[in-house]
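1. I'll drop the sequence and a predicted model, then ask my questions.
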Amino acid sequence: MGKFYTIFIGGGTPSLLKANHIDRILSCLNKSYDLSNVKEFTIEANPGEAPKDRLKDLKSMGINRLSIGVQSLQPQLLKFLTRIHSKEQVFETYNNARASGFNNINCDLIYSIPNQTLNMWNQDLSTIIKMEPEHISAYALTVEKGTDLFSMVYNNKITMPSDRQGGEWFIKTHDILSYNGYQPYEISNFSKAGFECRHNLHYWDIDPYLAFGPSAHGFDGIHRWNNARSLDQYIERIRTEKSPISKIERIELFDYLNELIGFGLRMRKGVDINMIPIDHQKEFQKKIVLVSKKYPDCFQSASDIISLTQKGMLHSDRIIPELIF
């Protein structure tokens, strides 16, 4: 697998683990892998579930980046999202992280929530910006089949914001964060200079990564796999010395090309045409010409780099499927 540059402990809620549990995880990793090149070590934390002493312990273990699941600062929206924390706990967790020595903090936010107003969203953005985290993730709430949200929307119990409203919020979010020094290096991710999430960039650049734990996904450069979703099943497989992998697939050329295009266009740096096999470069360029006529002012190019404008980012869910092979 080569050298490792990032570690990300995600959720669930890993900040609920005691320090000795995290220490055991790291000890196991160190026995099998060389972690001497790790530069970014992230752990996720929900507000109110990461006391100061635990944060200090995590920092002392080498964890140098904290991702806080803020989601919203509005009580009624937190209730809708079934989050159990309060606005005050967001501030407490953030301040405790700073006091514990964390100088690389991400705040996760969600917009396009039913009954959310643009004024509410502006208030949340303004408050978070004043806190000065190094990184902000701002995701539009999506309706996915099989979820309670999908059922409520399908049965007309709630109404999602319109596409027009969502577009307005998207543009507003990019403009406000850019003005305040948070550059959009990916559609939903913004950072101060030098604080882009290296771990996420690793995914989006289609680099190999290992995965541990139920539902975790891994990639070795040729095969992508996912572990058993059930915690009980995962534990049982480990206990009986069986592989926890429940599905594995080989990534074929066109899978790679489509991910290269899809991930690349979601990022500010765009797609380098030279990364596309030469046999398919002309076809891709033809697609760009056709799609750019259908979606004017959505593309920009510099040398051999094709990227989306802000308008293109807004319409990326429509544009990207028309460019893949």
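-> Everything's here; your move.

2. going forward, measure contacts and count neighbours with C-alpha atoms only.
-> Fine.

3. can you pull the contacts of the closest residue to Glu322 other than its chain neighbours?
-> Distances taken as Cα to Cα, 6 or more residues apart in numbering put Val291 closest to Glu322, at 7.1 Å, once the chain neighbours are dropped. For Val291, the contact set (Cα atoms under 8 Å, 6 or more residues apart in numbering) comprises Ile319, Glu322, Leu323.

4. part of a strand, is Leu109?
-> Yes. According to DSSP: H, G, I helix; E, B strand; the rest coil, Leu109 belongs to a strand.

5. right, and it touches His135 too?
-> No. Counting by Cα atoms under 8 Å, Leu109 stays clear of His135, with 10.9 Å between them.

6. quick one, strands of the stretch 51-200 of the chain?
-> Using DSSP state E, counting those that start in this stretch, the strands of the stretch 51-200 of the chain run over residues 65-71, 105-111, 135-140, 183-186, 189-191.

7. format the ones you listed as TSV; extra columns: mean neighbour count and distance to Trp169.
-> Below are the strands of the stretch 51-200 of the chain laid out as TSV (neighbours: other Cα atoms under 10 Å; distance: least, Cα to Cα, whole Å):
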stretch	mean neighbour count	distance to Trp169
strand 65-71	24	15
strand 105-111	22	8
strand 135-140	20	9
strand 183-186	21	15
strand 189-191	23	15
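
8. as a markdown table, these with distance to Leu81 would be great.
-> Shown next, in a markdown table, are the strands of the stretch 51-200 of the chain (distance: least, Cα to Cα, whole Å):
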| stretch | distance to Leu81 |
| --- | --- |
| strand 65-71 | 8 |
| strand 105-111 | 10 |
| strand 135-140 | 13 |
| strand 183-186 | 24 |
| strand 189-191 | 21 |
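
9. pasting the second one now:
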Amino acid sequence: MAGIYIHIPFCKQACFYCDFHFSTNMAIKNDMVEAICKEIELQQEYLNGELIRSIYFGGGTPSLLDETHLKSIFNYLNRFHNIAFDAEITFEANPDDITQDKLEILYQNGINRLSVGIQSFDQEVLKWMNRAHNSQEAFRCLELIKKSDFDNFSLDLIYGIPNSTHETWEKDLKSLVGFQPPHISSYCLTIEPNTVFGRWQQKGKLNEASEDYSSEQFLYLSQYLTNSGYEHYEVSNFAKKGFHSKHNSSYWEQKSYLGIGPSAHSYDGKNRQFNVSSNGKYLKALQSNEIPAQLDILTQEDRINEYLMTSLRTSEGCNLKFLANELNYDLVKNAKPQIEHWKNTGLCTLEDDILRLTLKGRLLADKLASDLFLVN
């Protein structure tokens, strides 16, 4: 089974931490939807007719689309792809866009899962991050969702905020769990160079939170949500039983997926494809019936490294038999000193050919995975 990701490259305003591709120019929204539909048609052979188990509308801010846009996109998806009757169809939304009417429109048009960017319930933090919504809207939108037909939704929170406190973080988690979301994604604030925060940092106006501060909040996050009935199934993701994200899990499981829209990525099981990160160039290409993508041919080393990076972030861990049988690589033979050191320092376990990071190890997941990387 495969997945489809659709990138909607529009936002009302720029969050100061965001380095995703988007534009605040809504004048081309109709043209963009037409181009997205055209790309769905042109890319119809990419997944070789595989059954689509998940569709994910990301961005940007998909909740800026109206019903006519949704109907057009779903019309093309259904015409050119084989979509499972029980496919998970996720739609990212900002709290300020959620109304009772909007929820009804989304649900009636086939959306069955929401992903809502709360980020924080604290008004000062939201203002500092330049979020489009305020604290009151964050609470209001969740009350509307709880009364709606949506029984599957995910909420996002950010931790490691340098001008905040542990007390604020604890209040955010308590508020979030109070709404009993089936799924929670929580990410540490990272200062990227091409963002407002990145420019502030370069000018000495902003310092990232210390590693100790962020680590303490991560550990509290994991403990609090685990005690509240959530499974910590990936470094940044928590779910109640039966509510793992099918779409995100397909990435971690090396499943094929098609990315539609400017800046979207695709993976056919062997190689990757990257769409141009420019609305203008994307529109121009599709108007000429051209796919605005560049092929990235993965080497054996690339595929091994990607599997190590994604699998070690999950509770399923790194399957040594998969590495041996599918990628012809003996991890224990090639990385025995590192693995033994991790085991001795409480960073991992190795049982039944599964290498798993402990909670302590997950604090360093990306660094530990990179220590195992093969160099081309």
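-> Perfect, I can see it now. The shown structure was predicted, so the numbers you read here are calculated from the model rather than taken from an experiment.

10. need the TM-score from the superposition.
-> Scored against TM-score structural alignment, normalised by the length of structure 1, the superposed chains reach a TM-score of 0.95; 324 aligned residues with a Cα RMSD of 1.6 Å.

11. to Arg268 of structure 1, which of the strands of the stretch 51-200 of structure 1 lies closest?
-> Arg268 of structure 1 lies closest, by Cα to Cα, to one member of these: strand 183-186, at 4.8 Å.

12. residues in structure 2 aligned with the closest one?
-> Aligned using TM-score structural alignment, strand 183-186 of structure 1 spans residues 231-234 in structure 2.

13. name the residues that touch the matching stretch?
-> With contact meaning Cα under 8 Å, 6+ apart, stretch 231-234 of structure 2 is reached by Ser222, Leu225, Thr226, Phe238, Ala239, Lys240, Lys241, His244, Arg313, Thr314, Ser315, Glu316.

14. what do we get in structure 1 for the first one?
-> Looking back up the chat, that one is Ser222 of structure 2. Under the alignment by TM-score structural alignment, Ser222 of structure 2 pairs with His174 in structure 1.

15. next, the contact list for its match, please.
-> Contacts of His174 of structure 1 by Cα under 8 Å, 6+ apart are Pro184.

16. gap between it and Ile288 of structure 1?
-> From His174 of structure 1 across to Ile288 of structure 1, the span is 24 Å (Cα to Cα, to the nearest Å).

17. and stretch 39-58 of structure 2, end to end?
-> OK, stretch 39-58 of structure 2 end separation, Cα to Cα: 16 Å.

18. and the contacts of that stretch?
-> Counting by Cα under 8 Å, 6+ apart, 1-8, 76-77, 80-84, 86-92, 246-247, 256-258, 260-261, 268, 286, 289-291 sit against stretch 39-58 of structure 2.

19. and for stretch 294-307 of structure 2?
-> The contact list for stretch 294-307 of structure 2 (Cα under 8 Å, 6+ apart) reads 252, 254, 270-276, 318, 323, 327, 329, 369-370, 372-376.

20. and Phe212 of structure 1, how many neighbours?
-> The local packing of Phe212 of structure 1 (other Cα atoms under 10 Å) involves 13 other residues.

21. would it count as being in a helix?
-> No. Applying three-state DSSP, one finds Phe212 of structure 1 to be coil, outside a helix.

22. so what corresponds to it in structure 2?
-> Aligned counterpart of Phe212 of structure 1 in structure 2: Ile260 (TM-score structural alignment).

23. quick check: chain neighbours aside, which residue is closest to Glu143 of structure 2?
-> Phe179 (7.9 Å).

24. would you agree that neighbour is in contact with Leu142?
-> Yes. Contact criterion Cα under 8 Å: Phe179 of structure 2 and Leu142 qualify, at 7.1 Å.

25. looking at the two, which is more packed in?
-> Leu142 (21 against 14).

26. counterpart of that one in structure 1?
-> Counting by TM-score structural alignment, Leu142 of structure 2 lines up with Tyr94 in structure 1.

27. measure the aligned partner of Thr117 of structure 1 in structure 2 to Cys318 of structure 2 for me?
-> Aligned counterpart of Thr117 of structure 1 in structure 2: Thr165 (TM-score structural alignment). Thr165 of structure 2 sits 35 Å away from Cys318 of structure 2, going by Cα to Cα.

28. between those two, which one's more packed in?
-> Between Thr165 of structure 2 and Cys318, counting by other Cα under 10 Å, Cys318 is the more crowded of the two (23 against 13).

29. residue contacts, the more buried one?
-> Counting by Cα under 8 Å, 6+ apart, Cys318 of structure 2 touches Tyr307, Leu308, Ser311, Leu312, Ile354, Leu355, Arg356.

30. for the stretch 101-250 of structure 2, just list every one of the helices.
-> 123-129, 135-147, 166-178, 196-202, 211-227, 246-252 (DSSP state H, counting those that start in this stretch).

31. what's the closest of those helices to Gln100 of structure 2?
-> So among those, helix 135-147 is nearest, using Cα to Cα, at 6.4 Å.

32. quick check: buried residues in that closest one?
-> Across helix 135-147 of structure 2, burial judged by 16 or more other Cα atoms under 10 Å covers Ser135, Glu137, Ala138, Phe139, Cys141, Leu142, Ile145.

33. which residues make contact with stretch 158-178 of structure 2 from outside it?
-> 119-122, 125, 155, 186-189, 207-210, 213-214, 217-218, 221, 224-225, 228.

34. can we see that at 6 Å?
-> Residues from elsewhere that reach stretch 158-178 of structure 2 (Cα atoms under 6 Å, 6 or more residues apart in numbering): Gln119, Phe121, Ser186, Tyr187, Cys188, Leu189, Glu208, Ala209, Ser214.
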